[in-house]
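Student: pasting the sequence and the predicted model now:
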Amino acid sequence: MERALHTELWTSFASQIRSYGAAHGLNSQHQAVVEVGSDVILLRVGTRWLRFTPSEMTEDNNRSHPFHLNEDGTVTVGDVTEDMDFTAERLTRELMQ
């Protein structure tokens, strides 16, 4: 994947994680904190967290899963591929429960 496209997809995914973190925080006692860098996105909620790199998603229990942003706007985590916004919403919701 060309670098400019990857950067755009990475930025979009981080933005969706932020948006869903804020939305789910409206009905929760917890607030999501999202830290974004050029090669890492960290989503923290209390003591729980998810860390994304261009090739891996790691959970707070140190379980890792393959992670990939696809050119068509989908995301693959482990064996599951779905639209980027569905992935961002699902992962954020699960972490905030």
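Tutor: Alright, I've got the coordinates. Residues are numbered from 1 along each chain as shown.
Student: can we go C-alpha only for contacts and neighbour counts from here?
Tutor: OK.
Student: need the three-state assignment for the nearest residue to I17 once chain neighbours are set aside.
Tutor: Nearest non-adjacent residue to I17, counting by Cα to Cα, 6 or more residues apart in numbering: A88, 5.3 Å away. Classification of A88 using DSSP: H, G, I helix; E, B strand; the rest coil returns helix.
Student: for A88, which residues are in contact?
Tutor: With contact set as Cα atoms under 8 Å, 6 or more residues apart in numbering, A88 has these partners: 13, 16-17, 20.
Student: what ranges does the protein have for its strands?
Tutor: All strands of the chain, identified by DSSP state E, fall at 33-36, 41-45, 48-53, 56-59, 64-69, 74-77, 80-83.
Student: check it against this one:
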Amino acid sequence: MDARLHTELWTSWASLLRTYCAAHGLNSKHHAVVEVGPEVILVRVNDRWLRFTASDMERDDCGKLHFALQEDGTVQYADVTEEMDHAAERLAREMFAVS
């Protein structure tokens, strides 16, 4: 994947995570902290965390899983491929569901 495209997708992914975490935080006693860097995105909610790199997704409650942003705007993680916004919403919801 072209480096410029990867940067755009990475930025979009971080933005979607921030947006959906903020939305789910409206009905929670907790809020999310989303830390974004060029190599790592870290989402924290209470004592839960979710970490992304270009090739891995790691959660506090399980080990590393495969993760990839695709050129067509989909995301692959574990055995799932779905639209980027759907994946971000699902993961944000899961982070708040157990906190």
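Tutor: Cool, the structure landed. Quick caveat: nothing in here was measured; it's all calculated off a predicted structure.
Student: before we move on, the earlier item: in JSON lines, list the strands of the first structure along with distance to R3 of the first structure and mean neighbour count.
Tutor: Listed next are the strands of the first structure as JSON lines, based on distance: least, Cα to Cα, whole Å; neighbours: other Cα atoms under 10 Å:
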{"stretch": "strand 33-36", "distance to R3 of the first structure": "17", "mean neighbour count": "16"}
{"stretch": "strand 41-45", "distance to R3 of the first structure": "17", "mean neighbour count": "20"}
{"stretch": "strand 48-53", "distance to R3 of the first structure": "15", "mean neighbour count": "19"}
{"stretch": "strand 56-59", "distance to R3 of the first structure": "18", "mean neighbour count": "18"}
{"stretch": "strand 64-69", "distance to R3 of the first structure": "12", "mean neighbour count": "18"}
{"stretch": "strand 74-77", "distance to R3 of the first structure": "17", "mean neighbour count": "19"}
{"stretch": "strand 80-83", "distance to R3 of the first structure": "20", "mean neighbour count": "14"}
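Student: save the ones you listed as TSV, and put in distance to T7 of the first structure too.
Tutor: Shown next, in TSV, are those (distance: least, Cα to Cα, whole Å):
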stretch	distance to T7 of the first structure
strand 33-36	12
strand 41-45	13
strand 48-53	12
strand 56-59	16
strand 64-69	10
strand 74-77	14
strand 80-83	17
